[in-house]
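A.B. asks: structure of the sequence below:
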Amino acid sequence: MHDTTHGKSLLGEFLSTRRAQLKPADVGLPDYGDRRRVPGLRREELAQLAGVSVAYYTRLEQGLSLNASPQVLDALATALRLDDAERHHLHTLSGDARQSRLRLPSERVTEAVRQLVDAFGDAPVVVVGRRSDVLMWNRPGHALFAGHLPLDSPSRAATRPNTARLLFLDAHTRDLYVDWPRKARDVVGKLRQAVGEYPGDPRLAALIGELTMRSPEFATLWAEHKVREWGMNEYRMRHPTVGELDVLQHSLPVPRGRGVRLVVTTAAAGSAAEAALRLLNHSLRPAREHTADHRDGAVSPRS
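C.D. replies: The predicted structure follows:
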């Protein structure tokens, strides 16, 4: 029952927050300049746009109506001007994926995942779990994102880095991104998606609570209820060793590894960024003389 109650409270928060972010003019409704008690659309206005009764919509926001039909959810998503990622998130929060969320999948780095990481050679690779914990990285991935941390830190739960925690609370990681606010929005949006998919994960809830308390910037972004999908994103990084470089970060789901993803960083062929990544790899060559132990949380790239 806890999952259902929690999920429905998340649904209500999402609906009410996104409703508050819309103005009548945004959805083609007249605004007579009257002073509103709350920002954004009124419940009756959103209900009218979605073609549902005010009473029914109110029950949805209050968590009193369960199992809204996909058609109603789609109508609400359209009325709220949600994008594809947010529309999917709305369906997830409503309980459509309830059966898949009853048990939390285990997060572990299998031999198949290690082989997959090895196959990327010199490309920086970081393996992350559903909570954005770093489960593993290869040497280029470690050097690009967190060279100031011990190479073997992902191998122990007590020292395992978390990419969201690093971005908001670690000065080195914050300086890595020229447009830090955009990266921050992307990271928070992905955590929003994770909370919708795994509402019963206590460690995920603890991470959100910690970041909300320790970072006012995180708390502000979290309150917006914006959702981001994993995929491909372009960033300009500012690395302390090789300088600025424009890269693509590709997020690839691991087969049979629910919630586990490979984040692979690439640069355009012939670009200054590609040269910078080669320079970074060249700086690792002395370390490559020692074969990395797979059990230490890192994989030595093949030459």
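
A.B. asks: going by C-alpha atoms from here, please, whenever you check contacts or count neighbours.
C.D. replies: Fine.

A.B. asks: stretch 154-173: how far from the chain's middle?
C.D. replies: Averaging C-alpha positions (CA atoms, centre = their mean, to the nearest Å) puts stretch 154-173 15 Å from its chain's average.

A.B. asks: show the end-to-end separation of that stretch, please.
C.D. replies: 16 Å (CA to CA, to the nearest Å).

A.B. asks: check stretch 229-248 too.
C.D. replies: 15 Å.

A.B. asks: please apply the same query to stretch 105-119.
C.D. replies: This stretch, stretch 105-119, spans 25 Å end to end (CA to CA).

A.B. asks: again, but for stretch 189-209
C.D. replies: 15 Å.

A.B. asks: distance check, the residue nearest to Thr58 when sequence neighbours are not counted against Glu86.
C.D. replies: Nearest residue to Thr58 in three dimensions, chain neighbours excluded: Arg43, at 7.1 Å (CA to CA, 6 or more residues apart in numbering). Look at Arg43 and Glu86: by CA to CA, they are 19 Å apart.

A.B. asks: these two: who's more crowded?
C.D. replies: Ranked by neighbour count (other CA atoms under 10 Å), Arg43 and Glu86 place Glu86 first, with 22 against 19.

A.B. asks: host element of that one?
C.D. replies: helix 84-94 (DSSP states H and E).

A.B. asks: what's in contact with that helix?
C.D. replies: Applying CA atoms under 8 Å, 6 or more residues apart in numbering, the contact partners of helix 84-94 are 7-8, 10-11, 14, 66-68, 70, 73-74, 77, 97-98, 193, 196-197, 226-229.

A.B. asks: so how far is that helix off the chain centroid?
C.D. replies: 14 Å.

A.B. asks: next, the structure of the following sequence, for comparison with the previous one:
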Amino acid sequence: MTVPELRNYRRDAIVGLLRHRRAHVDPDPASPAFDPVSDRRVAGMRREEVAWAAGISLDYYVKLEQGRMLNPSPSVLRSIMDALQLSDLDRRYLGLLFEDAEPHVVRTTAGDRDRARATLDEVAAHFPAATMRHLLDRDLGITLPDAASRRVLFPGVAEPPGEVSLVEYMFSARYRRYSHRVYVDWRDKAAEVIGLVHMKLATRVASDALTATVQRLLDDPAFRRLWTRYVPYENASGSWRVRLVDSGGSAGDGKGAGTVRDLSFLTVTAPDDPEQSLVIYR
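C.D. replies: I've put the predicted structure just below:
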């Protein structure tokens, strides 16, 4: 598989999303474009069926799905979204990808960021019994403010880091042995992290550093397979099954004893800096 170049992100994401969602929608047997006799060599809907359901020509839809047209009218785009039965988040994501104008990005000062951090620290203090707390910045960098939280993500490590890139933690050779151990449903968590990055790129707030990290990881076929599904993510709450390793256990070699707990999480965003948030696991 060709390694995507992030400088072509908008075009590649539009193509990838349309193809992926089309393959996961069952065709409508009542559609005049549906042919129950011929050999269906593709999963889900055929291009002809999407075009008919959206009320556009096949040639027009093919150009869109091949990334040769990036300016459909709002009504046409809504019709395609309806035909593909896209979720609300998929609709927002696809709309951002087709948007020519630069999205409005809140510009923050150092003072804004300091006030946001102070606010989030104050909120965190109201959850002393939390299993884990971490601050998340615009580049998905994690700051672990206490020793207990660091031990959760880095079990068995004598001096765990207080800061780490969430993307690196999940996928890099240096850290993924820990994330595989800690997150029981690692693949789902990995898809969430990739979905967060997709939204950063679609809203064009991803920094050069985050973009460079992703470009490097795209050389890994496993990362690339998840990436090219183009599934965005933006949940502020939910739950994950997390393995908590007993004190003194060594998860680094996969042999440490541990207890699996279903931890709910809540994300709090600072009003002074919307790109900075606190995630609390309980």
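
A.B. asks: before we move on, back to that, and the residue nearest to Thr58 of the first structure, what pairs with it in the second structure?
C.D. replies: Using TM-score structural alignment as the criterion, Arg43 of the first structure maps onto Arg47 of the second structure.

A.B. asks: what lines up with Pro103 of the second structure in the first structure?
C.D. replies: Per TM-score structural alignment, Pro103 of the second structure is aligned with Gln99.

A.B. asks: now swap in Arg91 of the second structure and tell me
C.D. replies: Using TM-score structural alignment, the partner of Arg91 of the second structure in the first structure is Arg87.

A.B. asks: and that match, how many neighbours?
C.D. replies: For Arg87 of the first structure, using other CA under 10 Å, the count is 19.

A.B. asks: please tell me how far it sits from Gln193 of the first structure.
C.D. replies: Here the criterion is CA to CA. By it, Arg87 of the first structure lies 11 Å from Gln193 of the first structure.

A.B. asks: again with Thr58 of the first structure
C.D. replies: Here Thr58 of the first structure is placed at a distance of 24 Å from Gln193 of the first structure (CA to CA).

A.B. asks: between these two, which one's more packed in?
C.D. replies: Neighbours were counted for Thr58 of the first structure and for Gln193 using other CA under 10 Å; Gln193 has more, 25 against 17.

A.B. asks: counterpart of that one in the second structure?
C.D. replies: Match for Gln193 of the first structure (TM-score structural alignment): Met199.

A.B. asks: packing partners of the helix or strand encompassing that match?
C.D. replies: Element membership for Met199 of the second structure, per DSSP H and E: helix 186-202. On a contact count with 3 or more CA pairs under 8 Å, 6 or more residues apart in numbering; DSSP states H and E, helix 186-202 of the second structure meets helix 88-98, helix 166-171, helix 221-227.

A.B. asks: let's see that with 7 Å instead.
C.D. replies: Counting contacts by 3 or more CA pairs under 7 Å, 6 or more residues apart in numbering; DSSP states H and E, helix 186-202 of the second structure packs against helix 88-98.

A.B. asks: check the mean deviation of the helix it packs on from the first structure.
C.D. replies: Helix 88-98 of the second structure, aligned to the first structure and superposed, deviates on average by 0.9 Å (mean CA distance after the TM-score superposition for the first structure).

A.B. asks: between that helix and helix 186-202, what angle do the directions make?
C.D. replies: Helix 88-98 of the second structure runs at 40 degrees relative to helix 186-202, counting by axes from the mean of the first three to the mean of the last three CA atoms, to 10 degrees.

A.B. asks: what residues sit buried inside the following helix or strand past helix 88-98 of the second structure?
C.D. replies: The first helix or strand that comes after helix 88-98 of the second structure along the chain, using DSSP H and E, is helix 110-125. Neighbour-count burial for helix 110-125 of the second structure flags 112-113, 115-117, 119-120, 124 (criterion: 16 or more other CA atoms under 10 Å).

A.B. asks: what ranges do the helices span in the stretch 151-300 of the first structure?
C.D. replies: Taking DSSP state H, counting those that start in this stretch as the test, the helices found in the stretch 151-300 of the first structure are 163-169, 171-175, 180-197, 202-214, 216-223, 272-282, 285-288.

A.B. asks: okay, those helices in a markdown table with distance to Gly257 of the first structure next?
C.D. replies: Output for the helices of the stretch 151-300 of the first structure, formatted as a markdown table (distance: least, CA to CA, whole Å):
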| stretch | distance to Gly257 of the first structure |
| --- | --- |
| helix 163-169 | 19 |
| helix 171-175 | 27 |
| helix 180-197 | 15 |
| helix 202-214 | 17 |
| helix 216-223 | 27 |
| helix 272-282 | 28 |
| helix 285-288 | 29 |
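
A.B. asks: what's Thr163 of the first structure aligned with over in the second structure?
C.D. replies: Under TM-score structural alignment, Thr163 of the first structure pairs with Leu166 in the second structure.

A.B. asks: who are the neighbours in contact with its match?
C.D. replies: By CA atoms under 7 Å, 6 or more residues apart in numbering, Leu166 of the second structure lies in contact with 140-142.

A.B. asks: reformat the residues you listed as a markdown table; add distance to Pro128 of the second structure and secondary structure.
C.D. replies: Converted to a markdown table, the contacts of Leu166 of the second structure look like this (distance: CA to CA, whole Å; DSSP: H, G, I helix; E, B strand; the rest coil):
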| residue | distance to Pro128 of the second structure | secondary structure |
| --- | --- | --- |
| Leu140 | 24 | coil |
| Gly141 | 22 | strand |
| Ile142 | 19 | strand |
